[in-house]
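Q: please find the sequence and the predicted model below.
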Amino acid sequence: MKKGYLTLENGEVFEGVLIGDVSEGKGEVVFNTSMTGYQEIVSDPSYAGQIITFCYPLIGNVGINLLDNESRALSLAGVVVSDLCTAPSHYQSVKTFADHLAQFGVPCLAEVDTRALVKKVRVHGTMKGVIADRPADRAAFFQDWDAPEDWVKCVSTKEIRRYDGSGPHVVLIDYGYKKSILDALLQAGCRVTVVPYDTPFETIRVLKPNGIVFSNGPGDPMVLKPWFPEIKRLAETYPALGICLGHQLIAAAHGAAIGKLLFGHRGGNHPVKDTETGKVWMTTQNHSYVVKEETVDEHLFRITYKNVNDGSVEGLKHRHLPVETVQFHPEAHPGPRDAEHIFHRFINSMKYAGEVHHAVATRN
């Protein structure tokens, strides 16, 4: 096997073994604490441009199946693991984890001391890194860093897609949505139209939606600042649900500031407290950026959820309009399903808004 190296922007180098023919990958080095769901994790478009380090030591033991991909292609920049299984055992497995990464040109570095690497990231924060067959020339590499800022543009659909259903019509704005969000809406009976992230208000209005879902996605929400007026107008016109990046975009469009965590929240066991009931939900998360609590307009929004570990904002609810946002993933995949009720609440808000509209129209 060929030796490989992960070089961090602070100059530290981690040695391992390169898997497959892809020998270089550049990205932001992050880590995920989930013990299951590696297939869903690597296919989540929110990881575009990032190198994922898996904390769980054994990856690939059940192979790759045809059901659990969260997108049609892989957008991440690389994968770092400790022990990579090359002989998976599962009745649904169709290929190995290594073959899956190779199919989409994603480099993988195995036999790495991932515990030591994660400790470095926790201390220094997320850092740029490069996977290569030799330690990188730090000065030359990071001087020529050419990663795009607008990762949403890279992963969003380029065309409108329609999915039939008998219930309310939902427009899902694709900032890099996970398939499980679409599945959750379809399973609830919704008719869903997926639109590109830069679809203007007037085009969406013509589609006559009953509600809007602002999806998850990669990167800094402030890159999408030119679209804040459109996002604000949509959220103030239709019942809306913002998930992860969608949560940040709705908040920022209404004047809130966005900050970046030292090393982010990525995993399937993040505790979130309901500020009204005091109940704690276990949630799946994947994000670096957060809404700054002190900048939320308390006359417009109330904070509905907070992270138990660090107190960061995990959800907002508009005080006058049917608009709700969550920083975590109610569809999970992988992870616990504690927060599935958020989809039901959103669907009920669409039905209620429709009933109110019908009642007003009848009176007039």
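A: That came through fine.
Q: CA atoms for contacts and neighbours, from now on please.
A: Fine.
Q: just give me the longest strand of the chain.
A: For the chain, the longest strand by residue count, based on DSSP state E, is strand 258-274.
Q: contact partners for the spatially closest residue to Cys55 that is not a sequence neighbour?
A: Nearest in space to Cys55, with sequence neighbours left out and distances taken as Cα to Cα, 6 or more residues apart in numbering, is Thr33 at 5.1 Å. Neighbouring residues of Thr33 by Cα atoms under 8 Å, 6 or more residues apart in numbering: 54-56, 266-268.
Q: check the gap between Thr33 and Met1 for me.
A: Computed as Cα to Cα, to the nearest Å, the Thr33 to Met1 distance reads 27 Å.
Q: tell me where the stretch 251-364 of the chain has helices.
A: Under the criterion DSSP state H, counting those that start in this stretch, the stretch 251-364 of the chain contains helices at 341-363.
Q: what sits against the nearest residue to Glu324 once chain neighbours are set aside?
A: Counting by Cα to Cα, 6+ apart, Lys317 is the residue found nearest to Glu324 once chain neighbours are left out, at 4.5 Å. If you count contacts by Cα under 8 Å, 6+ apart, Lys317 has them with 301-304, 323-325.
Q: and those as JSON lines, adding neighbour count and distance to Glu331?
A: Output for the contacts of Lys317, formatted as JSON lines (neighbours: other Cα atoms under 10 Å; distance: Cα to Cα, whole Å):
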{"residue": "Phe301", "neighbour count": "19", "distance to Glu331": "23"}
{"residue": "Arg302", "neighbour count": "16", "distance to Glu331": "23"}
{"residue": "Ile303", "neighbour count": "21", "distance to Glu331": "21"}
{"residue": "Thr304", "neighbour count": "20", "distance to Glu331": "18"}
{"residue": "Val323", "neighbour count": "24", "distance to Glu331": "18"}
{"residue": "Glu324", "neighbour count": "27", "distance to Glu331": "15"}
{"residue": "Thr325", "neighbour count": "28", "distance to Glu331": "14"}
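Q: pasting the second one now:
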Amino acid sequence: MTDAYVALENGQVVTARARAPGRTRGELVFTTAYTGYEESLTDPSYEEQVLTFSYPLIGNYGVRAERFESDRVHPRGVVARELTEDVAEWLTEEGVPAVDHLDTRDLVTSIREQGAMKCGIAVGPDATPEDAKAELAECKGMSEHTDIGAQVSVDENLTHNPDGDGPTVALIDCGAKGSIISSLVERDATVEILPYDATVADVDAVDPDIIFISNGPGDPKNFEEAAALVEEYVGETPLAGICLGQQVIAEALGGETEKMEFGHRGVNQPVQDLRSGKVVMTTQNHGYTVAEPGDLDVTQINVNDDTPEGLESDELDVITRQYHPEANPGPHDTLDFFDDVVELIETAPAANAD
């Protein structure tokens, strides 16, 4: 039964089957991951986007809250070839419109050829193509949200592992995945989570051994407060970042970022370390990339398109990664990044001065 419609920026209107009712709009993107749908759907980096799964069957091992990366579903809408009842019920409970029984191969091809595009979705027994087109028109009239950090960040400071024997990490929450926090806690760090718009006084109050800029959604230029922290503390306190965090740090240190045609989203992105020559598979979810590294050195690149995947500076005590070393979902080839973060803290001049 045709009771759902997806209106695309390229003029197409695709018919589909309703799986979770509602109206929505956003940037249509795709992920190539074939497992980890729970982690992807709860990843804050998908805020304000409509997520298309290229793998045909989504939901074949149920829905378990312990796999979630945050406390809610973040994409505004979900598109798949086939969604199981478990996932459809979950998305209905979350109020996130979802559709299936359409040709996702064609959608993914369109995005790869034409770039990520805006879309409007109308789902339900009374839905019409005009409803989807109206959502698309609203989306096309929207400017990029400069306050997107407020939608995904904590409102106040939170502390994880307060009695840890390791370093104190000030995690600037621009939309952090839970597994980043877990990876740091597993190394006995005390993780002080600060809002995306934390001030210098906020950071000074927790007296961290390192400032860690998290992943998050949208344009790194929207996170001016995080960039200001980088500018304030660079050379005095070690800095680390993942995904959006790499972009924010690069821009703050004289670099430039740019929007990609369709981004990297999946669990099989090959990354080469320029020093060792080793290639590892990585999990990624980003639509922007570093175009110029500024004061940082490029230490890792994406094998497919040569975009920077790792930036470092021994002089400034900075280490960043564009991909997600904590995976979830995806390979665990790069979990040692968190060991490198701890080592950076231990070898930084400030630590040795103590």
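A: Sure thing, it's come through. Fair warning: this is a prediction, and the values are worked out from it, not measured in the lab.
Q: name the nearest of the contacts of Thr33 of structure 1 relative to Glu9 of structure 1.
A: Closest approach between the contacts of Thr33 of structure 1 and Glu9 of structure 1, by Cα to Cα: Phe54, at 19.4 Å.
Q: got the contact list for the closest one?
A: Per Cα under 8 Å, 6+ apart, neighbours of Phe54 of structure 1: 31-34, 79-82, 114.
Q: now the residues you listed in CSV, with distance to Val291 of structure 1?
A: Below are those laid out as CSV (distance: Cα to Cα, whole Å):
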residue, distance to Val291 of structure 1
Phe31, 21
Asn32, 21
Thr33, 22
Ser34, 24
Val79, 28
Val80, 29
Val81, 31
Ser82, 33
Thr114, 30
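Q: measure the most centrally placed residue in structure 2 to Ala228 of structure 2 for me?
A: Nearest to the mean C-alpha position of structure 2, counting by Cα atoms, centre = their mean, stands Ser45 at 3.2 Å. To Ala228 of structure 2, Ser45 of structure 2 is 21 Å away according to Cα to Cα.
Q: before we move on, what about Val14 of structure 2?
A: Taking Cα to Cα, one finds Val14 of structure 2 at 44 Å from Ala228 of structure 2.
Q: with Asn161 of structure 2 instead?
A: 27 Å.
Q: and the helices in the stretch 51-200 of structure 2, which stretches?
A: 85-94, 104-114, 129-140, 149-152, 178-185, 200-206.
Q: can you put these in CSV and add distance to Gly255 of structure 2?
A: Rendered in CSV, the data for these read as follows (distance: least, Cα to Cα, whole Å):
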stretch, distance to Gly255 of structure 2
helix 85-94, 39
helix 104-114, 27
helix 129-140, 29
helix 149-152, 21
helix 178-185, 25
helix 200-206, 22
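Q: which one of those lies closest to Ser214 of structure 2?
A: Across these, closest to Ser214 of structure 2 is helix 178-185 (Cα to Cα), at 8.2 Å.
Q: hey, what's the angle from the closest one to helix 337-347? Just curious.
A: 40 degrees (axes from the mean of the first three to the mean of the last three Cα atoms, to 10 degrees).
Q: helix 178-185 of structure 2 vs structure 1, average distance?
A: Following superposition, helix 178-185 of structure 2 is found to deviate from structure 1 by 0.5 Å on average (mean Cα distance after the TM-score superposition for structure 1).
Q: helices or strands next to that helix in the packing?
A: When contacts are defined as 3 or more Cα pairs under 8 Å, 6 or more residues apart in numbering; DSSP states H and E, helix 178-185 of structure 2 packs onto strand 190-195.
Q: now for the strand it packs on, which elements pack on it?
A: strand 158-160, strand 168-173, helix 178-185, helix 200-206.
Q: so which of the ones you listed gets nearest Asn304 of structure 2?
A: Using Cα to Cα, the nearest of those to Asn304 of structure 2 is helix 178-185, at 25.5 Å.
Q: neighbouring contacts of that closest one?
A: Helix 178-185 of structure 2 is contacted from outside by 68-70, 160-161, 164, 190-191, 326-328, 338, using Cα under 8 Å, 6+ apart.
Q: separate out the buried members of those residues.
A: By neighbour count, with 16 or more other Cα atoms under 10 Å, these hold 68-70, 160-161, 190-191, 326-328, 338 as buried.
Q: okay if I get the residues you listed as a markdown table plus distance to Pro97 of structure 2?
A: Output for these, formatted as a markdown table (distance: Cα to Cα, whole Å):
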| residue | distance to Pro97 of structure 2 |
| --- | --- |
| Phe68 | 19 |
| Glu69 | 20 |
| Ser70 | 19 |
| His160 | 33 |
| Asn161 | 37 |
| Thr190 | 38 |
| Val191 | 35 |
| Glu326 | 29 |
| Ala327 | 26 |
| Asn328 | 24 |
| Phe338 | 36 |
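Q: ok, back up a step: just checking, the residue nearest to the centre of structure 2 is part of a helix?
A: Yes - according to DSSP: H, G, I helix; E, B strand; the rest coil, the state of Ser45 of structure 2 is that of a helix.
Q: so it is in contact with Tyr288, correct?
A: No - applying Cα atoms under 8 Å, one finds Ser45 of structure 2 not in contact with Tyr288, separated by 11.4 Å.
Q: shared neighbours of those two, anything?
A: Joint contacts of Ser45 of structure 2 and Tyr288 (Cα under 8 Å, 6+ apart) are Gly218.
Q: for the closest residue in space to Gly77 of structure 2 that isn't next to it in sequence, list the residues it contacts.
A: In space, Gly77 of structure 2 comes closest to Val50 once its chain neighbours are excluded; the distance is 4.6 Å by Cα to Cα, 6+ apart. By Cα under 8 Å, 6+ apart, the contact list for Val50 of structure 2 reads 25-29, 75-79, 119.
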